[in-house]
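K.L.:
Compute the structure for the input listed below.
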Amino acid sequence: MKILHIGPSEVSVLSTRGGAVQRRIVGLARIQADEGHDVTVLSPSAHEEPMAGTHDDWRRVDVPLRTERPLRDYEFLMKSRRALAEQSFDVLHAHGVPDAHRWLGGLAATSVQTVDFYRYRLTNRRLGHRYYTKSLNRYASIMPVSDFCRSGLSAYYPELTTRLDVVPNGVDPTQFVSNTAAADAARVALGLPGDRRLVVYLGRVCHQKGSDLLGPLAERLGTSHPDVTVVAAGPPEQFSARTGARSTLMDDLVAAGVVVTGAVHEDHLSGLLGAADVVVLPTRADEMFGMAALEALSCGTPVVASDLGGIPEAVGSAGVVFPVGDVHAFHSSVAEVMDGLASGDDWAEKARAHALGFTWAEVTRMTHAVYSVALGSS
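P.N.:
I've put the predicted structure just below:
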């Protein structure tokens, strides 16, 4: 099967500063290529000239982009179509790019779209909402990443007639695994103390992700658990932010005693999550799944997260959820898990077992089931 993947225009698919969408594309491409499929991935590039590279037997086509969003999104689609004009595919798999079928659908026998956010630019206006309803209805299947996402998508686009198939995000259990040496290396690389227990947040440092709650958490843990350090690991606002960029929120967190690392290189992600005693996701809004939670669980690390959106589906019984924005409940939940660990509670086995239900191999199997139905109806 010939498969074409395309994601957003912000950052390269293989960027060390990417997010869940980029990780999903790479996770699927690797498994699909291992299974013998011909896989091409379109990736935005900062290079002046387009490059093509092969990674684990899947092919990446870099598309040079020079504009800023929103024009960048259309530049990416236009140049992608031009770069692949002489090629054809069985499946176009778009990831958060509702316009991909309009521009690239003619290159493939069928097209599907993975959705982890569905309020696109101008959808709050009648014409914009109608435009995106028509765009999404062009796909043979839409794949929301959680049951929560499916329900929200259906409610937001009541005239959506395209088939909906829930396919969650996944995790690589060979990359995200408990490893003492990797944990020690991550502590050193990120400047984290080697003699303290860690509560780690991994993701964009912004209000939407609830990062502002890390300051109050650090202050309360400073009294109740003085041997604990709270860590905020991630870029400010957007994954495409330049390395070393700071924000006012980051400065506020430092003032509250939080260690702010900035973006974490791919080489140290697993080590950081494994070094953590608890990983936290205090998201306030728009969380359709929670891949970081799944990656932490794969490392055997328990998760404390907001009871929001698709997060409970990602966490299952291998973590604890608390009411959104409730600082007291956030602290109490983290403290409870930390105390349990100190008393010998074994979260690791439960966490790892839950994560193994979401391997990229399993997600690929579910994805290919959708491809089969889409091809059969095309």
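K.L.:
contacts, neighbours, all on C-alpha from now
P.N.:
Will do.
K.L.:
for L294, helix, strand, or coil?
P.N.:
helix (DSSP: H, G, I helix; E, B strand; the rest coil).
K.L.:
Counting neighbours, what do you get for it?
P.N.:
A count of nearby residues for L294, using other CA atoms under 10 Å, gives 33.
K.L.:
Do a quick rundown of the strands in the stretch 151-300 of the chain.
P.N.:
All strands of the stretch 151-300 of the chain, identified by DSSP state E, counting those that start in this stretch, fall at 163-164, 197-202, 228-233, 259-262, 278-281.
K.L.:
Please work out how many residues are found near D90.
P.N.:
When neighbours are defined as other CA under 10 Å, D90 has 17 of them.
K.L.:
thinking again about what came up before, tell me the most buried of the strands of the stretch 151-300 of the chain?
P.N.:
When the strands of the stretch 151-300 of the chain are scored by mean count of other CA atoms under 10 Å, the highest mean neighbour count falls to strand 278-281 (a mean of 28).
K.L.:
which residues are contacting it?
P.N.:
Taking contacts as CA atoms under 8 Å, 6 or more residues apart in numbering, the residues outside strand 278-281 that touch it are 198-202, 209-210, 273, 293, 296, 301-306, 334, 337-338.
K.L.:
quick one: which of the strands of the stretch 151-300 of the chain is nearest L42?
P.N.:
Ranking the strands of the stretch 151-300 of the chain by their distance to L42 (criterion: CA to CA) puts strand 163-164 first, at 24.3 Å.
K.L.:
by contact count, what packs against that closest one?
P.N.:
Judged by 3 or more CA pairs under 8 Å, 6 or more residues apart in numbering; DSSP states H and E, the packing partners of strand 163-164 are strand 141-144.
K.L.:
do you know which of the strands of the stretch 151-300 of the chain lies nearest V26?
P.N.:
Go through the strands of the stretch 151-300 of the chain one by one with CA to CA and the one that ends up closest to V26 is strand 197-202, at 19.4 Å.
K.L.:
please give me the structure for this one as well, since I'd like to look at both together:
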Amino acid sequence: MTVSELDRGAAHPLPRRIAVLSFHTSPLAQPGTGDAGGLNVYVLQTARRLARRGVEVEIFTRATHSSQPPVEEAGDGVLVRNIVAGPFEGLRKEDLPTQLCPFVAGVMRAEAGHAPGHYDLIHSHYWLSGQAGLVASEHWGVPLVHTAHTLAEVKNAVLAAGDTPEPESRRIGEQQIVDAAHRLVVNTVGERDELVRFYDADPADIDVVSPGADLDQYTPGTQRGTERARRALGLAQKSEVIAFVGRIQPLKAPDVIVRALAEIVRTQPHRDVRLLVVGGPSGSGLERPRSLMELADELGVADRVSFLAPRPPSELVDVYRAADIVAVPSYSESFGLVALEAQACGTPVVAAAVGGLPTAVADGRTGLTVDGHDPRRWADVLAGLLDDDELRLSMSRAAPVHASGFSWDSTADGLLESYAGTTAAYRARRAEAAAS
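P.N.:
Purely as a prediction, here's the structure:
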């Protein structure tokens, strides 16, 4: 459905062209490397779906390589503008706020090359982009929609042992965005409640729009396809396989699964259970990039753990299909796209009962949610589900049905509705102010 078709049935006009700000990480980066993760997937997938509906999308991000062109196409109707702001490489995430000014200047220069009113709306992702969005919104005279993805107050409230708390400067920056943005978009009702509780946000200014999964890419495999996937990954057909997919950092808690594996092996040493870890070091995990490997060795399960580099969806689908269970033990997760993708492939998920994961996973039907991060508790739940073939098969059948309720097309529709309402309210306020 195009914008014109949606417009005819909409109460408010829909945007023709939007500027998307993703300062700290490019939507074209491989998820699972550096700071690239679910946010990257969200930005790219929603941009492509919006473009299919006739909305032109320009994504502004910070250039990280000298070889990157100023502008790249990311699909029909989607442009990625690589803004030079600071050194291309070697800049830590903690240092990125120092490069906000040159990034904003680059965004302003790009907009200055167009006729006035080129963009109808700005959608910023993560707090650093939100700060840039506040400036652009004021200068361009267009509304700012913001999606936080993660929040400092929430992360610090559930900090993993040994992890570094988010700085006060981030919390202050987030508060400024909450106070000044024209609309906040969140993934779940729980995230909306966190904004109200920790940042005193007005619930009337928040829209809940669930993320999705690429349901064309992530689909259940056949028995033969699963066998092929296991061969490609070097896994025995009869092995019990648990998979962890994500960035290797304390927040994502991959150590919990390694410790749970060690607990299973300690009590059942002859059990043929293996763990796949797919991802790269990120965040505070960069300080000890081999720490998870060292932990597996220390616990005596190194021979049962396979570490794989991050991979594109066309290859990641084989990881999901090869696994008996996908584990998502995060301490904080605004939604959990890995959980959704795994279920779309027909793989049950065992996830921490935090953030959006209880929404992403239908507890008892498509997977199980676990309170806390005690490795022994996780070992009991994982081993119990591996033992229960009937339950696991039932979950495998129900998982794709549950996942089908979360598509990127639905997300795009929700965003367009939010954009239309935001634009109408913004124009009404400006008209009222001009008349007074």
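K.L.:
out of the strands of the stretch 151-300 of structure 1, nearest to S151 of structure 1?
P.N.:
Distance to S151 of structure 1, taken as CA to CA, is lowest for strand 163-164 among the strands of the stretch 151-300 of structure 1, at 10.0 Å.
K.L.:
outside of the closest one, which residues touch it?
P.N.:
Outside strand 163-164 of structure 1, the residues that touch it by CA under 8 Å, 6+ apart are A140, S141, I142, M143, P144, R150.
K.L.:
out of these, which one sits closest to P193 of structure 1?
P.N.:
The shortest gap between P193 of structure 1 and any of the contacts of strand 163-164 of structure 1 belongs to P144, at 39.5 Å (CA to CA).
K.L.:
What is the neighbour count of the counterpart of that closest one in structure 2?
P.N.:
Under the alignment (TM-score structural alignment), P144 of structure 1 maps onto V186 of structure 2. Neighbourhood size, V186 of structure 2 [other CA under 10 Å]: 24.
K.L.:
Longest helix in structure 2, please.
P.N.:
If you go by DSSP state H, structure 2 has its longest helix at helix 408-435.
K.L.:
Now find how far off-centre that one is within its chain.
P.N.:
What separates the centre of helix 408-435 of structure 2 from the centre of its chain is 24 Å, taken as CA atoms, centre = their mean, to the nearest Å.
K.L.:
buried residues in it?
P.N.:
408-423, 426 (16 or more other CA atoms under 10 Å).
K.L.:
What of stretch 207-223 of structure 2?
P.N.:
207-215, 218-221.
K.L.:
mind listing which of these are in helices?
P.N.:
Residues of those located in helices (DSSP H): none.
K.L.:
For L28 of structure 1, which of the strands of the stretch 151-300 of structure 1 is the nearest?
P.N.:
The nearest among those, by CA to CA, is strand 163-164 at 19.1 Å.
K.L.:
for the stretch 151-300 of structure 2, what spans make up the helices?
P.N.:
152-157, 168-180, 189-199, 223-232, 254-267, 291-298 (DSSP state H, counting those that start in this stretch).
K.L.:
deepest of these, which one?
P.N.:
Of all the helices of the stretch 151-300 of structure 2, as judged by average neighbours under mean count of other CA under 10 Å, the leader is helix 254-267 with a mean of 21.
K.L.:
For that one, name the packing helices and strands.
P.N.:
strand 273-278, helix 291-298, helix 375-387.
K.L.:
I figured V112 of structure 1 hits Y139, correct?
P.N.:
Yes: counting by CA atoms under 8 Å, a contact exists between V112 of structure 1 and Y139, whose distance comes to 5.3 Å.
K.L.:
quick one: which of these two has more around it?
P.N.:
Higher neighbour count among V112 of structure 1 and Y139: V112, with 29 against 24, using other CA under 10 Å.
K.L.:
Confirm that one sits in a helix?
P.N.:
No: membership of V112 of structure 1 in a helix is not supported by three-state DSSP, which gives strand.
K.L.:
residue contacts, the aligned partner of it in structure 2?
P.N.:
Applying TM-score structural alignment, one finds that V112 of structure 1 aligns to V145 in structure 2. Neighbouring residues of V145 of structure 2 by CA under 8 Å, 6+ apart: L121, I122, H123, S124, A181, H182, R183, L184, V185, Y419, T422.
K.L.:
Adding distance to D202 of structure 2 as columns, could you present those in a markdown table?
P.N.:
Listed next are those as a markdown table, based on distance: CA to CA, whole Å:
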| residue | distance to D202 of structure 2 |
| --- | --- |
| L121 | 21 |
| I122 | 20 |
| H123 | 19 |
| S124 | 19 |
| A181 | 11 |
| H182 | 11 |
| R183 | 10 |
| L184 | 10 |
| V185 | 12 |
| Y419 | 17 |
| T422 | 14 |
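K.L.:
between these, which is nearest M395 of structure 2?
P.N.:
Proximity to M395 of structure 2 was ranked across the contacts of V145 of structure 2 by CA to CA; first place goes to V185, at 30.6 Å.
K.L.:
ok, now which ones touch the aligned residue in structure 2 for I6 of structure 1?
P.N.:
Structural alignment (TM-score structural alignment) places I6 of structure 1 against L21 in structure 2. Residues in contact with L21 of structure 2 (CA under 8 Å, 6+ apart) are I59, F60, T61, I122, H123, S124, H125, S129, G130, A132, G133.
K.L.:
In strands, which of these fall?
P.N.:
Of the positions in the contacts of L21 of structure 2, I59, F60, T61, I122, H123, S124, H125 sit in strands, assigned by DSSP state E.
K.L.:
Can you name the two of those residues that sit furthest apart?
P.N.:
Of all pairs drawn from the ones in strands among the contacts of L21 of structure 2, the one with the largest separation by CA to CA is T61 and I122; the distance is 13.4 Å.
K.L.:
Count the neighbours of the equivalent of R376 of structure 2 over in structure 1 for me.
P.N.:
Counting by TM-score structural alignment, R376 of structure 2 corresponds to H328 in structure 1. Using other CA under 10 Å as the criterion, H328 of structure 1 is surrounded by 13 other residues.
K.L.:
Same check on D389 of structure 2?
P.N.:
When counting by other CA under 10 Å, one arrives at 11 neighbours for D389 of structure 2.
K.L.:
Which residue, neighbours along the chain excluded, lies closest to the counterpart of T423 of structure 2 in structure 1?
P.N.:
Residue pairing (TM-score structural alignment): T423 of structure 2 is matched to L375 of structure 1. Distances taken as CA to CA, 6 or more residues apart in numbering place T110 nearest to L375 of structure 1, at 5.9 Å, with adjacent residues excluded.
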